[in-house]
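In: Show me how the following folds:
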Amino acid sequence: MEPDLFTAAAEDRQERDPASSPLAVRMRPRTLDEVVGQGHLLKPGSPLRRLVGEGSGGPAGPSSVILWGPPGIGKTTLAYVVSQATNKRFVELSAITAGVKEVRAVIDGARRASGGYGKETVLFLDEIHRFSKAQQDSLLPAVENRWVTLIAATTENPYFSIISPLLSRSLLLTLQALTDEDLRGLLHRALTDERGLGGAVTLPEDAEAHLLRIAGGDARRALTALEAGAGSAIAKGEAEITLETLEDAVDRAAVKYDRAGDQHYDVASALIKSIRGSDVDATLHYLARMIEAGEDPRFIARRLMISASEDIGLADPTALQTAVAGAQAVALIGFPEARITLSQVAIALALAPKSNAAYLAIDAALADVRAGLAGPVPPHLRDGHYKGAEKLGHAQGYLYPHDLPGGIAAQQYAPDAVRGKQYYAPTRYGAEARYADVAERVRSRLRGEQEG
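Out: Below you'll find the predicted structure:
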C-alpha cells in the first residue's frame, strides 16, 4: 500500500493556505504540550510521553494503547499527536463502519510501507468496543509483531468490552472530561495564535460563557462555534464577538442561567416544585433550561432522587428505584443521550401520586430526639448476648414476633419518653393507601387490641 496521497495533498494544501482549513483543524495540537486537559497523562516521564520517545531510551512499552473516556475529549487528537511525534503514518478506522477486511488491508499496507518506504504506521481504531470478539482477535498478530502501533478508543469500560488478550498487551489510559477551564484556555489560544484567529477579534465574558455552555465539554464543538462567531463578527466589521453575534452565528439563544449563582438554584427549585405540583410540562421546561445551560447532569439526577423520596415516597415506592436507575444511567452515558434518561425520570416523578409522609415522619422523629425525648431503651429490647445480661434483666421477657400468629408481638418498643407517638402519618394517595391500612392494623395489634 502506498502512502495516502489524498491525505498528503490535503496536508500540503493546508500548509500553503492554512485559512482554508477549519479552525479546529488549524488548532490541532502538534505536540503533547499543546494537548488540552489530560494533565494526569502528560506529566514528564508518563507512559504516554515515553511512548513518543520523550525521556531516556526512546519509545518504550507496548505498541498498543487503549484510550478510554467520554466522547469529544481528544482521543483522536492524542492518536494523531503520537503519529506526528514518532514520524509514523496515521490511518484512522471506525469500528462502526469497518470490519476485519478493512483492518487486514491496513495491516498489510503497514507491513508493505514499513518494508518499502521505511515508514511505520499508527492505526487509530475508534469505537473498538463495537468490534466482536472475533474482530478484536484479528488485531492480535499485528499488535504482537508490532506491524502497527494500535491506538484504540472506547467510551465503554474496556474491562467489559475488550478481550483480555488485547487488553493485557495494551497500555490503558483513562481520559478525563474537559473542564470549562481547559476549554477556556483552548479558546484563548485560538483567538490569539497565528494558526487560529491571530487576534482579529476578541471574545467578551458573556459570549465566552455562552460558548462554553453550548460546547458541552467538546473541544471541536467549541472551536467550530468560535469560528462561526468570529466569521460573523468580521463580516460586520466588529472587533469583538458579541453575545448577540454568537447567538445568531450558532443559532442558539443564550440561556440566562449562572451555574454558580441565583439562576442555578432558582431553576432547580422550580423544577422540583413543578414535579411536586404534578405539572409535567413545566417540569420539562425547567429541565430543558438546565440541560441547555450546560448544568451537570449528575446534579440534576441527584435532585430527582431527592424528590422521589421527599415528594412521592410510598405513594409510589418505585419512584425512587426509577430515579436511582436514572442517576446510574446518566453517570454511565453522559450528555447528550443522558437528556433522554433525565426526561424519562422527570416525567415519571411529575405524574406519580404524591406523598411527603416519609419526609415529615423522619423530621418529626428528629425534632423529638433533638428536644431530648430519647430515654433509655426498654430493658426487654436490650442486647442480651453477653455474660451478666440476664442478671441486669436485659432481653428478659422479649417476645419473638416470628413465634406469634400474624408475626406481631404486643409489647413496648419505643422508649417511655415517646411511647404512643405517631410520626408516620400516611396519605391515602396511590400505593400509600395500602401502607396506611397496614400501619393502622399493626398499631392496633401493638397496643394489644383485638381485631374485630
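In: Could you use CA atoms for every contact and neighbour count after this?
Out: Will do.
In: Now for the residue lying closest to Y429 once chain neighbours are set aside: which residues touch it?
Out: Distances taken as Cα to Cα, 6 or more residues apart in numbering place A315 nearest to Y429, at 5.7 Å, with adjacent residues excluded. A315 is in contact with 352-355, 427, 429-433, counting by Cα atoms under 8 Å, 6 or more residues apart in numbering.
In: tell me which element the residue sitting furthest away from the middle of the chain falls in.
Out: Going by Cα atoms, centre = their mean, the residue of the chain most distant from its centre is K391, 57.7 Å out. Here K391, judged by DSSP states H and E, is contained in helix 389-392.
In: same for the very next helix or strand once past that helix, what does it pack against?
Out: Tracing the chain past helix 389-392, the next element assigned as helix or strand by DSSP H and E is helix 432-446. Here helix 432-446 touches no other helix or strand, going by 3 or more Cα pairs under 8 Å, 6 or more residues apart in numbering; DSSP states H and E.
In: Can you give me the buried ones in helix 432-446?
Out: Across helix 432-446, burial judged by 16 or more other Cα atoms under 10 Å covers 432, 435-436, 442, 445.
In: Let me see the ranges of the strands in this structure.
Out: For the chain, strands defined by DSSP state E occupy the ranges 64-68, 89-94, 121-126, 149-154, 171-174.
In: before we move on, back to that, could I get the buried residues of helix 432-446 in a markdown table, plus columns for distance to T224?
Out: What follows is the buried residues of helix 432-446, written out as a markdown table (distance: Cα to Cα, whole Å):
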| residue | distance to T224 |
| --- | --- |
| E432 | 52 |
| Y435 | 56 |
| A436 | 58 |
| V442 | 65 |
| R445 | 70 |
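In: Which members of those are the farthest-apart pair?
Out: Using Cα to Cα, these span at most 19.9 Å, a distance reached by E432 and R445.
In: okay but T283 is in contact with L271, surely?
Out: Yes - with contact defined as Cα atoms under 8 Å, T283 counts as touching L271 (5.3 Å).
In: which neighbours do the two share?
Out: With Cα under 8 Å, 6+ apart, T283 and L271 have no common neighbours.
In: Another sequence for comparison is provided below:
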Amino acid sequence: MSRARPDQPEGLFDDPLEEITGDRGAGRGTGRGTGGPAGPGGAGPVDGREPLAVRMRPRGLDEVVGQAHLLGPGTPIRQLVDRDQPMSLVLWGPPGTGKTTLATVVSRVTRRRFVEISAVTDGVKRVRAEIDLARRELGMTGRQTVLFVDEVHRFNKAQQDALLPAVENRWVSFIGATTENPFFSVISPLLSRSLLLTLEPLGEDELREVVRRALVDERGLAGTVELQDAAEDHLIRLAGGDARRALTYLEAAALVADGGTITVEVLEKAVDRAAVRYDREGDQHYDVVSAFIKSIRGSDVDAALHYLARMLEAGEDPRFIARRLIVHASEDVGMADPTALQTAVAAAQAVEFVGLPEARINLAQAVIHLAVAPKSNAVITAVDEAIGDVRRGLVGPVPAHLRDAHYKGAAKIGHGAGYKYAHDYPGGVVRQQYAPDAVNGREYYRPTRYGAEARFSEIVERIRSVLRGRPRDTPAEPR
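Out: Okay, the predicted model is just below:
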C-alpha cells in the first residue's frame, strides 16, 4: 500500500491503519485518517466502540445537517472544496454545530491528509512536528494536509504565531475551530490570512433530522430502538441546538432502553434530567412567562428565579427571556431605578455573545436586579396617556416660536420669533410654551416617590413651576 517514490523512505507517510481501513492520514496523532482513497462519501468499517456522535459524522458535504448559509451553491466553502485549492479557515460557533465535522468532510472530499490537534492538550512542539511532516509530504508526494486545530482560542499568542509560516506558505490547509469570538481570541495575522465562517446552533427540525438518521442508519442504532414522539421532543429541548449532545443523550437512552422503546421516563433516567412539561407554543409558555413577569413586578425574587430556571430547563429561547426583561425594566421599574434597563440590555447582549449555558448567569443577575429594584409604572403610564391624547386628535400646530427657522424666508412667516434659548437662562430652564395649545398643561409623567424616582419627582416639579410660571405649590391642571 506504500506510495513512496524511490527517493523517499519506504512507509514514511503511510497510515499504520491503511491496510485495515483503506484510508490514509492522521487524526489526533493516532493515525486515524479521514481523507483517503475512500473518497467522497466513502467510509471504513464502523467501530461500535466509538461514540454515536463520531459514528454518525457526515461523510460528505451533502450529509451535513444545518449551516445552509455556508454549504449552499456558490458559498465560499463550496468554492474552496470544488476548486481543491489550499485554504485557511476559522470556524466560529457554539459546541455541537459541526466545526469538526466540516473539517473532516473537507479533508475527505478533497482527499487530503487530515491531522487534528487539540489546543487543550497539544503545544508548539506538536504543531511544528505536524507542519514539518506536512511540508515534507507536500514536497515529496504533492499531497496536501488539512491541519485542524480544535479550540484554537486556547493557544496563546506565541503558539498561534507558530502556525503563521505554514499558513502563509500554504504548507497546510489550516482550519481552526473556536467557540470564542475570534476577533478577541485569535491573533490578527492569523485571522487576516483565514476565511472566517460563523456556524449557527441547529434548529429543532435540523436536530430531529440528526436524531432520526441516527436511529435507522447502520452506522448508528440501525433500528434497534424506537423513540417516542414525547421523548424526541424532550431530547431536542435538552440538546439546545447541539447535535453532539443530542446524539450523546440518544445513545445513553438506547442503552437504558436495551432494545426497546425510548420513552420520556427512559430518557429522564438516562440523562438524569427531568422533563419539564412546557409547550413553547401552548398554555404553559404563556402561563409561565406571565407568572415570571408578575413575580418580578411583585418583587418576589425567589419565584422569579424559579420561573427563569423552568423556562431555561424547558429549552425556552434565552433571547425571548432577555427581551421580556428589557420590556419589564422600563414598564415596571422605570425611573425608580434607571440602571435596571442597562442591566437588562447587558444581559441580552451576553445571551448573544456568550450563549447558554453561561448566559444563564447573566439572565439571573438581571432577574435579581429587576425583582429587588423599587417599582414604578410611571414611564408606561406617561407614554400611553400621551399616545391616547394623540389618537383622540389632541395634536394642534407646533407653536410658532419652536418651528424650524434655519431656512431662508422662515423669519418672514414668524417661525422662531420669540424663541428663548434655554442655555441663556439660570439653570437652563425658562418660562416658555413647548406643547401645542391642545395639550398645553397636560402632565403625562407623574413620578412616584419610590427609589431614585423620588428625586426625579422633585426635579420635575421644579422644572414645571418655571416652565409654566406658577408657584411650586400650585396644583397642576386637572385631567
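In: TM-score of the superposition?
Out: Once the chains are laid over each other, their TM-score by TM-score structural alignment, normalised by the length of the first structure reads 0.91; 442 aligned residues with a Cα RMSD of 2.4 Å.
In: just to revisit the earlier point, any chance of the strands of the first structure in TSV with distance to I333 of the first structure and mean neighbour count as columns?
Out: Shown next, in TSV, are the strands of the first structure (distance: least, Cα to Cα, whole Å; neighbours: other Cα atoms under 10 Å):
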stretch	distance to I333 of the first structure	mean neighbour count
strand 64-68	13	23
strand 89-94	20	18
strand 121-126	17	25
strand 149-154	12	25
strand 171-174	16	17
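In: Turn those strands into JSON lines, including distance to S83 of the first structure.
Out: Listed next are the strands of the first structure as JSON lines, based on distance: least, Cα to Cα, whole Å:
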{"stretch": "strand 64-68", "distance to S83 of the first structure": "12"}
{"stretch": "strand 89-94", "distance to S83 of the first structure": "6"}
{"stretch": "strand 121-126", "distance to S83 of the first structure": "6"}
{"stretch": "strand 149-154", "distance to S83 of the first structure": "9"}
{"stretch": "strand 171-174", "distance to S83 of the first structure": "16"}
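In: In the second structure, point out the residues matching stretch 303-318 of the first structure.
Out: Per TM-score structural alignment, the counterpart of stretch 303-318 of the first structure in the second structure is residues 324-339.
In: Okay, now the matching stretch: how far is its last residue from its first?
Out: End-to-end span of stretch 324-339 of the second structure (Cα to Cα, to the nearest Å): 16 Å.
In: With stretch 367-374 of the first structure instead?
Out: Start and end residues of stretch 367-374 of the first structure are separated by 11 Å (Cα to Cα).
In: Relative to A158 of the second structure, how far out is L61 of the second structure?
Out: Counting by Cα to Cα, the separation of L61 of the second structure from A158 of the second structure is 34 Å.
In: Compare the two (neighbour count), which wins?
Out: Comparing L61 of the second structure with A158 by other Cα atoms under 10 Å, the one with more neighbours is L61, at 21 against 10.
In: What lines up with that one in the first structure?
Out: L61 of the second structure maps onto L32 in the first structure, with residues paired by TM-score structural alignment.
In: what sits against its match?
Out: The neighbours of L32 of the first structure, taking Cα under 8 Å, 6+ apart as the test, are 42, 49, 78, 81.
In: Stretch 230-247 of the second structure aligns to what range in the first structure?
Out: Aligned by TM-score structural alignment, stretch 230-247 of the second structure corresponds to residues 206-223 of the first structure.
In: Okay, buried residues for the matching stretch please.
Out: Across stretch 206-223 of the first structure, burial judged by 16+ other Cα under 10 Å covers 207-223.
In: so how far is the first residue of that stretch from its last?
Out: Stretch 206-223 of the first structure has an end-to-end distance of 17 Å (criterion: Cα to Cα).
In: coming back round to it: now do the same for the residue farthest from the centre of the first structure: its match in the second structure.
Out: Aligned partner of K391 of the first structure by TM-score structural alignment: K412.
In: so how far is S269 of the first structure from N356 of the first structure?
Out: 17 Å.
In: Equivalent analysis for A142 of the first structure, please.
Out: A142 of the first structure is 56 Å from S269 of the first structure, where distance means Cα to Cα.
In: If you count surrounding residues, which of those two has more?
Out: Neighbours per residue (other Cα under 10 Å) separate A142 of the first structure from S269, with A142 holding more: 20 against 14.
In: What's the match for that one in the second structure?
Out: So, by TM-score structural alignment, A142 of the first structure is matched to A166.
In: ok, for its match, nearest residue in space, not its chain neighbours?
Out: Leaving aside its sequence neighbours, A166 of the second structure sits nearest to V172 (Cα to Cα, 6+ apart; 5.9 Å).
In: Would you confirm that the one you found contacts F148?
Out: No - counting by Cα under 8 Å, V172 of the second structure does not reach F148; the two are 9.6 Å apart.
In: out of the buried residues of helix 432-446 of the first structure, who's nearest K119 of the first structure?
Out: In terms of Cα to Cα, no member of these lies closer to K119 of the first structure than E432, at 71.5 Å.
In: any idea what the closest one aligns with in the second structure?
Out: Per TM-score structural alignment, E432 of the first structure is aligned with E453.
In: Wait, that match touches T339, no?
Out: No - E453 of the second structure lies out of contact with T339 (Cα under 8 Å); the separation is 11.9 Å.
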